[in-house]
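Undergrad: Sequence and predicted structure are below.
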Amino acid sequence: MRRLSVFNLTTLAFGLAFLYLPIAILVIYSFNDSRLVTVWGGWSTRWYAVLLHDRDLLAATLNSLAIALASATLATILGTMAALALTRFGRFRGRMLLSAMVYAPLVMPEVITGLSLLLLFVAADVDRGFSTITASHTTLTMCFVTIVVQSRLVDFDRSLEEAAMDLGCPPLRTFFSVTLPLIAPAVAAGFLLAFSLSLDDLVIASFTTGPGATTLPIRIYSEVRLGVKPEINAVCTVLVAVVATAIVMASLLSKRGAAAPGLPGR
């Protein structure tokens, strides 16, 4: 087994510190008693209490949660259907085009995606708001759901479906009774990943938002430009906790789905 050198360990430590030390400082200073965010005044949860009375931030938080929940649900449904099409229907006509369209948001810069969606909504004379952000986030996150579910379907034992249909089970009922329960961890992991990606998106939401549909990242960005308030540290800590929890749950569910046996539990 190859050992890590001192240089490799040092580089790894500096890399992890560069990524996570600012987040740790933000979390610590969210419990700062001082109004000055750069001056430590002792431990306190006062800014979390103040946050509960900030109507603008609470409204933006509710908007972000609602948009993330709606877009993640749509992305999970569409992504699962795309994964089934790419793994079950073989080399059908248009498969390459479908794959390219599904995976394009993975490599497309978010600025380009946001601008193209903005031009689409303007050309279609669609009022920008909750629905346009939800549609945009669905477009962004569907490809991630497709990848997660497709990786589970590649190793799926199709003899279970064939056995169910040989016993007279219709294809649709076979999917809901046999296939879906076995790929449920991957579907849930895709949902949580889509939820976290939608919750912290700023670029695409800033292009497709409208009056009354301000998301939490947009609200935080607009307030930070005028100076960081202690409440911002508190709400960012809450956002980090929610996103981290969703990512950890998605990772655990994905590993559970990959390690699941071919036969359902008895």
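TA: Perfect, I can see it now.

Undergrad: Every contact and neighbour count from this point should use C-alpha atoms.
TA: OK.

Undergrad: Which helix runs longest in this structure?
TA: As assigned by DSSP state H, the longest helix anywhere in the chain is helix 55-88.

Undergrad: other SSEs contacting it?
TA: helix 95-107, helix 130-154, helix 180-199, helix 216-224 (3 or more Cα pairs under 8 Å, 6 or more residues apart in numbering; DSSP states H and E).

Undergrad: which helices and strands does the first one pack with?
TA: Yep, that's helix 95-107 we're talking about. Checking 3+ Cα pairs under 8 Å, 6+ apart, helix 95-107 ends up next to helix 55-88, helix 130-154.

Undergrad: ok, and the closest non-adjacent residue to V154?
TA: T87 (6.7 Å; Cα to Cα, 6 or more residues apart in numbering).

Undergrad: Let me know the distance separating that neighbour from G41.
TA: Distance check for T87 against G41: by Cα to Cα, to the nearest Å, it reads 58 Å.

Undergrad: D127 too?
TA: 46 Å.

Undergrad: Give me the buried positions along stretch 68-82.
TA: 68-80, 82 (16 or more other Cα atoms under 10 Å).

Undergrad: structure B:
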Amino acid sequence: MNRSPWALYTAMAFGYAFLYVPIVSLIVYSFNKSRLVTVWGGFSTEWYARLFNNEQILSAAWRSFLIASGSATLAVVIGTAAGLALARFGRFPGRGLLSLMSSAPLVMPEVMLGLSALLLFVSMQQLIGWPTRGMSTITMAHVTFTACYVTVVVRSRLTMMDDSLEEAAMDLGARPWKVFFLITLPLIAPALLAGWLLAFTLSLDDLVVASFTSGPGASTLPMLIYSKVKLGVTPEINALATLVVLLVMVLVSIAGILLHRQQKQRKRA
């Protein structure tokens, strides 16, 4: 059955418009002079100036980036270890439990994750006096579900990778830790970068789990935005969202350029 190219282009245009027109309108209205986000009052950068002078938003943004960076780094360490064990060590006692634990948070509702983390932290604080709910508890809660995504990415990369180089290095007398750091780690570096970016994005975007595990004075940026949106969207929030979109575009572009260069180097080699 022959399909008209115009029909395909039209469907594609509607699909992209559905996804990106709201983002474009958000960026446009961040330069709105009027306080009403639905009424255009002229071009102005006033809301960006107010945003950079708002200590509450700036501190929440910095806190969110710290939590996302820390949880993503820990998730990469834990997820790499779990993915390596599942992909390279064959059958061992507890393999089924490890596989279940590394996949359960992927399908579990965030409300369940947040509630279970809250009950755990409250029980631990009553028993040993630690941890106090704040940035540390949010980071630990984010690690529990972001590490699962890293495990999936690293495990799939190791499964598709030929292990003959590792076996040859061990046959020549290299110790397992040296094989891992000099051969395995460079080969799975793109997967580690992808896992880190995925974990960072999930942590930065999370609202539900952070709401359960945060404490006084430890509100993240999504929590602050949600509390402000309930009172009405302002161009100041639009300006903040525009900066976040711009930052994500820059990070994705840098990651794409690095991966493209690495693919070119592989083809030349």
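TA: Yes, it's here. A quick note: this is a predicted structure, and the numbers were derived from the prediction, not measured.

Undergrad: so which of the helices and strands packed on helix 95-107 of the first structure gets nearest L239 of the first structure?
TA: Comparison of those against L239 of the first structure by Cα to Cα identifies helix 55-88 as nearest, at 9.1 Å.

Undergrad: so where is that closest one in the second structure?
TA: Here helix 55-88 of the first structure aligns to the second structure at residues 55-88, judged by TM-score structural alignment.

Undergrad: Give me the spatial nearest neighbour of Y103 of the first structure, chain neighbours excluded.
TA: C143 (5.5 Å).

Undergrad: Aligned counterpart of that neighbour in the second structure, please.
TA: Looks like C143 of the first structure aligns to C148 there (TM-score structural alignment).

Undergrad: related to what we said a few turns ago, go through the helices and strands packed on helix 95-107 of the first structure and pick out the most buried.
TA: helix 130-154 (a mean of 23; mean count of other Cα atoms under 10 Å).

Undergrad: Can you give me the neighbour number for the spatially closest residue to F65 of the second structure that is not a sequence neighbour?
TA: Leaving aside its sequence neighbours, F65 of the second structure sits nearest to L204 (Cα to Cα, 6+ apart; 6.8 Å). When neighbours are defined as other Cα atoms under 10 Å, L204 of the second structure has 24 of them.

Undergrad: Just the closest of the buried residues of stretch 68-82 of the first structure to G227 of the first structure, please.
TA: A68 (27.1 Å).

Undergrad: is it true that the closest one touches L192?
TA: No: if you go by Cα atoms under 8 Å, A68 of the first structure and L192 don't touch, sitting 9.7 Å apart.

Undergrad: can I assume A169 of the second structure is in contact with F180?
TA: No: A169 of the second structure is beyond contact range of F180, at 10.1 Å (criterion: Cα under 8 Å).

Undergrad: okay, the helices and strands packed on helix 95-107 of the first structure in CSV with distance to A104 of the first structure next?
TA: Shown next, in CSV, are these (distance: least, Cα to Cα, whole Å):
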stretch, distance to A104 of the first structure
helix 55-88, 13
helix 130-154, 8
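
Undergrad: Quick one: closest of those to I232 of the first structure.
TA: helix 55-88 (9.0 Å).
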